[in-house]
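Asks: based on what follows, work out the 3D shape:
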Amino acid sequence: MTRLLILTLLLCVGYSLWTYLRRALGGQRPPQAPPPRRRAGGRQGEDLVQDPQCGTYVPRSEAVETQVGGARLYFCSTECRDAFRARQG
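Replies: Purely as a prediction, here's the structure:
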């Protein structure tokens, strides 16, 4: 029973030493940085535009775009765009 306990202890110490040396000599890659976080509802680094009807900010690529009086406006949905047009006359 004592021999089995000593053998188990030696195996644990040997495994720990082997793991330490393998890491110290570069056998394991360094941990990679986590991927950058993305903004909710849009792509990383993309410009947000404000809907003039409801005030919601949306990514430019997902916005409904329209020309009103020579100005380019962006809306969060077609409903907001139509309500804005109705309010304008």
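
Asks: use CA for all of it now, contacts and neighbours both
Replies: OK.

Asks: residue ranges of the strands in this structure, please?
Replies: Listed in chain order, the strands of the chain (DSSP state E) span 48-50, 57-59, 64-68, 71-75.

Asks: structure for this one too, so we can compare:
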Amino acid sequence: MIRLLLLALIVYGVYRWLKPRLSPSWQRDGEAVNAHEAELIRDPECGAYFLRNKGVSVRIDGESVFFCSPQCRDTYLEKRKKESKRA
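Replies: Alright, predicted model coming up:
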């Protein structure tokens, strides 16, 4: 009986040790991520793909637009500003 209990304890310990190492990388950050947040999206400025929950967002004309970095966001907004001045 004690052998069975020790075996169960060892199996449980191995399971607890392996579980975080085998989970997908987007779940390892310790935060719950739903499928919508884990979606890959494309930066409209540089064309890079990134996870939505890791991006930088800004509201433009009532829509959220996501960028891979603050630099891409700022470049995109500057271009929009120049285009609106020309029009």
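
Asks: in space, what's closest to the residue nearest in space to the middle of the first structure - neighbours in sequence excluded?
Replies: Closest residue to the average C-alpha location of the first structure: R37 at 2.8 Å, with Cα atoms, centre = their mean. Distance criterion Cα to Cα, 6 or more residues apart in numbering; nearest residue to R37 of the first structure, sequence neighbours excluded, is Q44 at 7.5 Å.

Asks: residues in contact with L21 of the first structure?
Replies: Contacts for L21 of the first structure (Cα atoms under 8 Å, 6 or more residues apart in numbering) come out as none.

Asks: circling back: the residue nearest to the centre of the first structure corresponds to which position in the second structure?
Replies: Matched across to the second structure, R37 of the first structure falls on P24, judged by TM-score structural alignment.

Asks: just the helices from the first structure, written as ranges.
Replies: Secondary structure of the first structure (DSSP state H): helices located at 2-24, 78-88.

Asks: which of those helices is buried the deepest?
Replies: Highest mean neighbour count of the helices of the first structure: helix 78-88, a mean of 13 (counted as mean count of other Cα atoms under 10 Å).

Asks: any idea how far the residue nearest to R37 of the first structure lies from R60 of the first structure?
Replies: Using Cα to Cα, to the nearest Å, we find Q44 of the first structure at a distance of 12 Å from R60 of the first structure.

Asks: now tabulate the helices of the first structure in CSV and tack on distance to V49 of the first structure.
Replies: Formatted as CSV, the helices of the first structure follow (distance: least, Cα to Cα, whole Å):
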stretch, distance to V49 of the first structure
helix 2-24, 48
helix 78-88, 14
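
Asks: how much space between R39 of the first structure and V49 of the first structure?
Replies: In this view, R39 of the first structure and V49 of the first structure are 14 Å apart by Cα to Cα.
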